[in-house]
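Asks: I would like the atomic coordinates for the input below:
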Amino acid sequence: MPDDATGPELVPADRFGPPEDDMDRLWTPHRMVYIGGQDKPADSSVAQCPFCRIPGGDDADGLVVARGAECYVVLNLYPYNSAHLMVLPYRHVSDYPDLTPSETTELATLTQTAMQVVRQVYAPAGFNLGMNQGEVAGAGIAAHLHQHVVPRWLGDANFLPVVGRTKSLPELLADTRARLAAAWPAA
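Replies: Have a look, this model is predicted:
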């Protein structure tokens, strides 16, 4: 601590972290709220699972974009980018190999349609697709499988989340949901 009462001592960043190596590090302390479990279910049961509750409610309130027979598409409440969607089965299942063949097919088909609709509405330059299987792999809600569909634009990574503790999303989630749902092809 400093000798006077002006505040905490400023310590250079190079005094933190592991010993010298060939890696650069990007510190993202704003993610600690998410990592710490804010809004996560208390346990892995169906009763605690938000992905099991969402389909029983209003599509606009639940941010549901489209529904299939065995899977549905929803906006991510904690998006990496605008129009970050998730495709998931209605059934409470955590492991990809536990999907039925028809669930697997519909999940893949809805993922393809999600990419087509997002391309039509938002014109991204590319996508990240993926499933985080298990908490150790980064699944925020590991008990209910979900496929991420994250649109990407050139230059979409910026300093705001790190420095300003702010994620720049140019549109409200409700407006994004409405645009994507309106563009979704009829079944």
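Asks: Please count neighbours and contacts with C-alpha atoms only from this point.
Replies: Will do.
Asks: show me where this structure has strands.
Replies: 64-67, 71-75, 85-89, 126-130, 147-152 (DSSP state E).
Asks: name the helices or strands packed onto the longest one?
Replies: Under the contact definition 3 or more Cα pairs under 8 Å, 6 or more residues apart in numbering; DSSP states H and E, strand 147-152 sits against strand 85-89, helix 101-122, strand 126-130.
Asks: ok, now with 7 Å
Replies: strand 85-89, strand 126-130 (3 or more Cα pairs under 7 Å, 6 or more residues apart in numbering; DSSP states H and E).
Asks: one more to line up against the first:
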Amino acid sequence: MPESQKNLWAPWRMQYLENIDAPAGGCFLCRYRDDRAGDEANHVVWRSESLLLVLNRFPYNNGHLLVAPTLHQGKLEDLPEGVLTRLMLAVRDAQRVLAAALNAQGFNIGLNLGHCAGAGLPDHLHFHIVPRWGGDTNFMPVLSDVKVIPEALTAVQRRFVETAARLGLFP
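Replies: Predicted coordinates for the structure are as follows:
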């Protein structure tokens, strides 16, 4: 690897990765899809018949959001075209809400398809939207294996919902 290339270290995710082959209770996105009453506890910020927007319980950064179809599919080519279109529009709109709600200066937006590509849930595809700020990495992960997330998930959830309403998105 060239010296100019930088690594994104996320050692706090080991708790999740160590249990990747045997997720408790099956697919968490399908559980969330079927548990409307648990939206607040599961940090579901929005849902429709075909999509879920969920704050990541193991965030890389404050506001790390997952955008997933409600269909349990691991491949883009297996999604109906209408769902695929709505998925991409939701990614666009969620990024807009996060930018306004959290004053994010940039974003990493990605999709990991397959276990070898880093998918923690390879059979239920989902986009990651990770807000970024200049200087959002610091000494804590390097020295202490600790990532500082400055806001509770419930607070981010509330800010997302309020900002989406203000912007007229995700009714």
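Asks: Highest mean neighbour count out of the strands of structure 1?
Replies: strand 85-89 (a mean of 28; mean count of other Cα atoms under 10 Å).
Asks: the inter-axis angle of that one versus strand 126-130?
Replies: 30 degrees (axes from the mean of the first three to the mean of the last three Cα atoms, to 10 degrees).
Asks: Which part of structure 2 matches strand 85-89 of structure 1?
Replies: Counting by TM-score structural alignment, strand 85-89 of structure 1 pairs with residues 65-69 of structure 2.
Asks: Residues contacting that stretch, please?
Replies: 50-56, 87, 91, 125-130 (Cα atoms under 7 Å, 6 or more residues apart in numbering).
Asks: 8 Å - rerun?
Replies: With Cα atoms under 8 Å, 6 or more residues apart in numbering as the test, stretch 65-69 of structure 2 has contacts from 29, 50-56, 83, 87, 90-91, 124-130.
Asks: Mean deviation, that stretch versus structure 1?
Replies: On superposition with structure 1, the mean distance recorded for stretch 65-69 of structure 2 (mean Cα distance after the TM-score superposition for structure 1) is 0.4 Å.
Asks: how about residue 132 of structure 1, what's its match in structure 2?
Replies: So residue 132 of structure 1 corresponds to residue 112, using TM-score structural alignment.
Asks: before we move on, what about residue 148 of structure 1?
Replies: By TM-score structural alignment, residue 148 of structure 1 lines up with residue 128.
Asks: now swap in residue 72 of structure 1 and tell me
Replies: So, by TM-score structural alignment, residue 72 of structure 1 is matched to residue 52.
Asks: Let me have the strands of structure 1 in TSV, adding distance to residue 158 of structure 1 as columns.
Replies: Shown next, in TSV, are those (distance: least, Cα to Cα, whole Å):
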stretch	distance to residue 158 of structure 1
strand 64-67	27
strand 71-75	22
strand 85-89	21
strand 126-130	17
strand 147-152	12
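Asks: Any idea which of those gets closest to residue 176 of structure 1?
Replies: strand 71-75 (8.3 Å; Cα to Cα).
Asks: coming back round to it: how much space between the match of residue 72 of structure 1 and residue 117 of structure 2?
Replies: Applying Cα to Cα, to the nearest Å, one obtains 22 Å for the distance of residue 52 of structure 2 from residue 117 of structure 2.
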